[in-house]
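In: Got a sequence here, can you model it:
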Amino acid sequence: MAFYDVYSHPALIRYRTSVCTRATLSVCVLLCLNVYFTSSGFWLKRSTYEEQIVIQFQYDMIVIRATDTAGSYIAWSTFPNFNRPIRDNLCIPSVSVQEEDRNQDGISDFLVLQISIPLKPEEQMFGIQLHTSCLCQMSTVVMQMLAFVQHSSPVPGSQLFICGDLKLNHTYNISLIDGSSLFASTYDLPNIIRLYQQRNLTTYLSSVIPVWTVGRAVNSPFQISAQINYPVETITYPLYVGSFLETIKFAWIQYVSILLIFLWVFQHIQTFVFQNQVLATTTVAPFKQHSS
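Out: Just a heads-up that it's a prediction; the model follows:
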């Protein structure tokens, strides 16, 4: 007469021991290891994303040029209240600005700035300070940013070429310089930079390559050529700024991919240890089966 299985269920075997034993200690160790390996990085605290920042040149700038090594200078800015007190040192240049979109996606990729400074025959250029601002638009903030260039040389020059990337360093949409202010401290470059660095979000010129050209012809203007690239930025932000669902999604992925694996591994370790009595315990067998 043939027999076949009509029903089956697992038999539960319990392993008992007192509190202060090696078996209890091993269970606690495995539990702590499970918590350690699965809780590290379980909750996402920071996240990143890439964004092409929309940058628009604001046509606001301050240019200061050292004409000799003794500290004489000439200057100019787009702020009338800055120009009035320095009439004797004022020198008005010609400025050309061009923003280009290489990949035709509607967002400018770099800025080409040309400044031509007229000089007297006896004047020489030994250094330059250039402050200019631009409007940066991101998905979460719109604010005015600063680009600052400074270069000097012991040899008089005829041209300065600068190429660099405008990078995000670290949310207030306020002007960097109050053009209506009559106070000299408003236009003081160290004061502008100090206040700017106190912001939570700033920009700076990275990978700057200056090229100083000597040998200026008589009556020739001093040329400043700058190319400022707008690279794609990697934005890092704390997770509490982001969505709550993003946190739960990452935690669930961690739970399924890591926690369940460690639970399976540690369960098989415990089964081997107690089933083979590697650590002494008292076995409680399941209910006995009644034969008919």
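In: use CA for all of it now, contacts and neighbours both
Out: Noted.
In: same for the strand ranked longest in the chain, what does it pack against?
Out: Assignment by DSSP state E gives strand 142-168 as the longest strand of the chain. If you count contacts as 3 or more CA pairs under 8 Å, 6 or more residues apart in numbering; DSSP states H and E, strand 142-168 packs onto strand 125-137, strand 203-214, strand 222-229.
In: Go again with 10 Å.
Out: Strand 142-168 is packed against strand 54-66, strand 110-117, strand 125-137, helix 189-197, strand 203-214, strand 222-229, strand 233-238, with contacts defined by 3 or more CA pairs under 10 Å, 6 or more residues apart in numbering; DSSP states H and E.
In: Second input sequence below; structure requested for side-by-side comparison:
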Amino acid sequence: MAILFSEPLLKVYRASAFSCSFIFCWFLFMVAIILPFFLAFSTYDFWKKQETYLEQPKVLYRKEILVMIYTEEEVASNGAIIKSPSTLIFSSMGGVNEMFFSDLSPMLIKSSLLDFNFDNYPDMYEFNITAYTDPIYVKSVKVLTFYDYKIRDRVKLDMVGMAFAEVQTPVGASTVFIDGNLEFRQSQPLKATTIVRNEYDTSVLSQTSSNQNYLPSLFLRYNDRNCTTYYNYQSLVMPKGDDETCTISMKVRIPAHQKFEYTPGFLETMKFAWVQYLCLLIPVGYMIYSFASFVFDNQVLESHVTYETKILK
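Out: Just a heads-up that it's a prediction; the model follows:
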């Protein structure tokens, strides 16, 4: 036989507004709404309080560099060999050089910026420093460079970052190679706002007070900040060379994908919570619907059953 026409048959269960069946249906409805919320909340991270994302920061060298070279020269005195320690200091800032005038030693400093993919975001800075001292007496090398660090995606931040490298050279150094990444560090997540934060947009290196440039004090002030940069580097020392100079080659690489932690805003928090709630609402609602179907199909609770269909006009 050919099917000429078909329409669904609707099975309807009815009961009075104050019956046990009516109260039972409202109870199941409330359970279907509330239970997914408690299930999602009890599994933690329902309200998203912290999130991370990746961004390439824009890092611009501030033309501020401080080089400290510690030397120990052996001097003969009254038939005995005495070690005479000294510190050679040079900076690209006139004010710093004036503060350390007694230890000032001219050095040749060259810096270059490399942008490998031409996106106007520096990928690496290269420094070549030449100190005019006998390399056999060089015992330690310290280099501090400073940068304008900018991020503009979910978190807006302007700050002054620092790359610090220290290399011990107990047998002297004619050439010191330093290569590493300038990494972002933070103690607390930042708020995701449209306002640019600039509370750390000042250098910790002072050009007016030598006490503030004492390295332990300088690092203490720098590490007290919530957001800082850390130079994660490796070094190689060549103790002997032909020249009577100490050469420092330093590469500071900027990671293309730097991780930042932030506190989500209201809409992002609600979106994440709604997705979790909805993922549990669907299976919980299906189970409750199946349970209610079993109860009324088997007349566990009394109800009036009618069959209805849509009448075509």
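In: circling back to that earlier point, now distance to V284 of the first structure and mean neighbour count too, for the helices and strands packed on strand 142-168 of the first structure, in TSV please.
Out: Below are these laid out as TSV (distance: least, CA to CA, whole Å; neighbours: other CA atoms under 10 Å):
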stretch	distance to V284 of the first structure	mean neighbour count
strand 54-66	71	18
strand 110-117	76	19
strand 125-137	69	19
helix 189-197	70	13
strand 203-214	69	15
strand 222-229	74	20
strand 233-238	51	13
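In: In TSV: those, plus distance to Q144 of the first structure.
Out: Below are these laid out as TSV (distance: least, CA to CA, whole Å):
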stretch	distance to Q144 of the first structure
strand 54-66	9
strand 110-117	16
strand 125-137	5
helix 189-197	10
strand 203-214	10
strand 222-229	16
strand 233-238	17
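In: Which one of the ones you listed lies nearest to D5 of the first structure?
Out: D5 of the first structure lies closest to strand 233-238 among these, at 57.6 Å (CA to CA).
In: which residues in the second structure does that closest one match up with?
Out: The aligned range for strand 233-238 of the first structure in the second structure is 258-263, by TM-score structural alignment.
In: how close does that stretch sit to the first structure?
Out: Comparison of stretch 258-263 of the second structure with the first structure after fitting gives an average deviation of 1.2 Å (mean CA distance after the TM-score superposition for the first structure).
In: A76 of the second structure falls within a helix, correct?
Out: No: using DSSP: H, G, I helix; E, B strand; the rest coil, the assignment for A76 of the second structure is strand, not a helix.
In: that older thread, right, so of the helices and strands packed on strand 142-168 of the first structure, which gets closest to L12 of the first structure?
Out: Checked against CA to CA, the stretch from those lying closest is strand 233-238, at 46.8 Å.
In: What is the corresponding segment of the second structure for the longest strand of the first structure?
Out: Mapping strand 142-168 of the first structure onto the second structure (TM-score structural alignment) gives residues 158-184.
In: how far does the matching stretch stretch from start to finish?
Out: With CA to CA, to the nearest Å as the measure, stretch 158-184 of the second structure spans 13 Å from end to end.
In: How far does it sit from its chain's centre?
Out: 21 Å (CA atoms, centre = their mean, to the nearest Å).
In: Same question for stretch 128-139 of the first structure.
Out: Centre to centre, stretch against its chain (CA atoms, centre = their mean), the figure for stretch 128-139 of the first structure is 17 Å.
In: now swap in stretch 271-282 of the first structure and tell me
Out: 53 Å.
In: Now do the same contact list for the equivalent of C246 of the second structure over in the first structure.
Out: Matched by TM-score structural alignment, C246 of the second structure corresponds to F222 in the first structure. By CA atoms under 10 Å, 6 or more residues apart in numbering, F222 of the first structure lies in contact with 65, 93, 115-119, 124-125, 157-160, 213, 216.
In: Over to F266 of the first structure?
Out: F266 of the first structure touches V27, L30, L31, L33, N34, L260, F272, counting by CA under 10 Å, 6+ apart.
In: Widest-spaced pair of those?
Out: Spatial extent of the contacts of F266 of the first structure (CA to CA) is set by the pair L260 and F272 at 18.6 Å.
In: before we move on, back to that, mind checking which of the helices and strands packed on strand 142-168 of the first structure is nearest S39 of the first structure?
Out: Among those, strand 233-238 sits nearest to S39 of the first structure (CA to CA), with 18.6 Å.
In: by how many degrees do the closest one and strand 142-168 diverge?
Out: 110 degrees (axes from the mean of the first three to the mean of the last three CA atoms, to 10 degrees).
In: just checking, what packs against strand 233-238 of the first structure?
Out: For strand 233-238 of the first structure, the elements it packs on are strand 46-51, strand 142-168, judged by 3+ CA pairs under 10 Å, 6+ apart.
In: Now tabulate the ones you listed in CSV and tack on distance to Y237 of the first structure and mean neighbour count.
Out: Listed next are these as CSV, based on distance: least, CA to CA, whole Å; neighbours: other CA under 10 Å:
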stretch, distance to Y237 of the first structure, mean neighbour count
strand 46-51, 6, 12
strand 142-168, 13, 18
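In: Output these as JSON lines; include the columns distance to F79 of the first structure.
Out: Below are these laid out as JSON lines (distance: least, CA to CA, whole Å):
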{"stretch": "strand 46-51", "distance to F79 of the first structure": "32"}
{"stretch": "strand 142-168", "distance to F79 of the first structure": "16"}
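In: Tell me which residues touch the most centrally placed residue in the first structure, please.
Out: Taking CA atoms, centre = their mean, the centroid of the first structure lies closest to I235, which sits 4.7 Å from it. Contact analysis of I235 of the first structure by CA under 10 Å, 6+ apart lists S47, T48, Y49, E50, E51, L168, N169, H170.
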